[in-house]
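J.: Return a 3D structure for these sequence lines:
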Amino acid sequence: MKYLISVLTDPTESRGNMVKVAHAVLYAMELKKNGHDVLIYFDGGGIKTFENESLRKYIELAIKEGIVYGACGYCASPSHIGGKEKIEKIGVRLIGNESSHIGIAELINEGYYPIIM
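T.: Alright, predicted model coming up:
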């Protein structure tokens, strides 16, 4: 199976949200370990994941495993949620730009089953 985990949860809002984001990454890594094709996409409030130092080790592991599809460039732009510089600094690609919000339809068309967190 192919899975797309779209992280929309803002981990800076609460400890509970931080745990949700950490588990999204852990679940993705577990799926990959068990032979599934899995990608993680950070969108909306999930963009703030890259500002949270407590989540750094999870993000680094996901990048190392090659399962981070990217982050929404529209949401990461300064006029929206922001955080573009931090995202680019760690090597996560931005998808879309300040005037173009890219959805997940392309990946769904490629057979990915969406899991929204």
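
J.: Could you use CA atoms for every contact and neighbour count after this?
T.: Noted.

J.: and Tyr41, what is it in contact with?
T.: 4-7, 68-72 (CA atoms under 8 Å, 6 or more residues apart in numbering).

J.: Out of those, name the ones that lie in strands.
T.: Applying DSSP state E to the contacts of Tyr41, the entries found in strands are 4-7, 68-72.

J.: Can you add neighbour count and distance to Asn109 and give these back as CSV?
T.: Output for the ones in strands among the contacts of Tyr41, formatted as CSV (neighbours: other CA atoms under 10 Å; distance: CA to CA, whole Å):
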residue, neighbour count, distance to Asn109
Leu4, 23, 12
Ile5, 23, 15
Ser6, 22, 15
Val7, 24, 19
Val68, 23, 18
Tyr69, 20, 15
Gly70, 19, 17
Ala71, 27, 19
Cys72, 26, 18
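
J.: one more to line up against the first:
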Amino acid sequence: MSDNKIAVVIYEPDSGDLSRVFRGLKVASEFKSAGDDVVVVFDGSGVESLAALSNSDHKLHALLESLRDNVHGACAYCANGHGVKDQIEAAGYALKADADGEVSIRDLVNDGRQVLNY
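T.: Here you go, the predicted model:
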């Protein structure tokens, strides 16, 4: 295992620039394949992408599934606000509420992770 500790944070909704979501997941996959410690977090409108990609019919579903063990979770506040909380929970992903109900990016930094935003 390498010394790299990475957090890929996806903010882009599925209805937005899907290439950003794809690129974020591919970067995470690249780090994972190299043996790096990588986590993926869905925040802001990105929670919509996690919900959409959890559907087995989505063209990026297989890529997401290949990273299932690396998905740290999704912002609980955002998932509720974007109406996708139930979909994310049903897909088996964690809802993170470490910072006043939201996912904590600071905790990722404190864990020594380099944060990459998509």
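
J.: what TM-score comes out when they're superposed?
T.: The TM-score (TM-score structural alignment, normalised by the length of structure 1) is 0.85; 109 aligned residues with a CA RMSD of 1.6 Å.

J.: so can I have CSV of the contacts of Tyr41 of structure 1 showing distance to His80 of structure 1?
T.: Output for the contacts of Tyr41 of structure 1, formatted as CSV (distance: CA to CA, whole Å):
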residue, distance to His80 of structure 1
Leu4, 23
Ile5, 22
Ser6, 18
Val7, 17
Val68, 22
Tyr69, 20
Gly70, 17
Ala71, 13
Cys72, 11
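
J.: so where does the residue nearest to the spatial centre of structure 2 fall, helix or strand?
T.: For structure 2, the residue nearest the mean C-alpha position is Val41 (3.0 Å; CA atoms, centre = their mean). Here Val41 of structure 2 sits within strand 37-42, counting by DSSP states H and E.

J.: so where do the strands sit in structure 2?
T.: All strands of structure 2, identified by DSSP E, fall at 5-10, 37-42, 71-75, 95-96, 114-117.

J.: What residue in structure 1 is paired with Gly73 of structure 2?
T.: Using TM-score structural alignment, the equivalent of Gly73 of structure 2 in structure 1 is Gly70.

J.: I appreciate the help and will end here.
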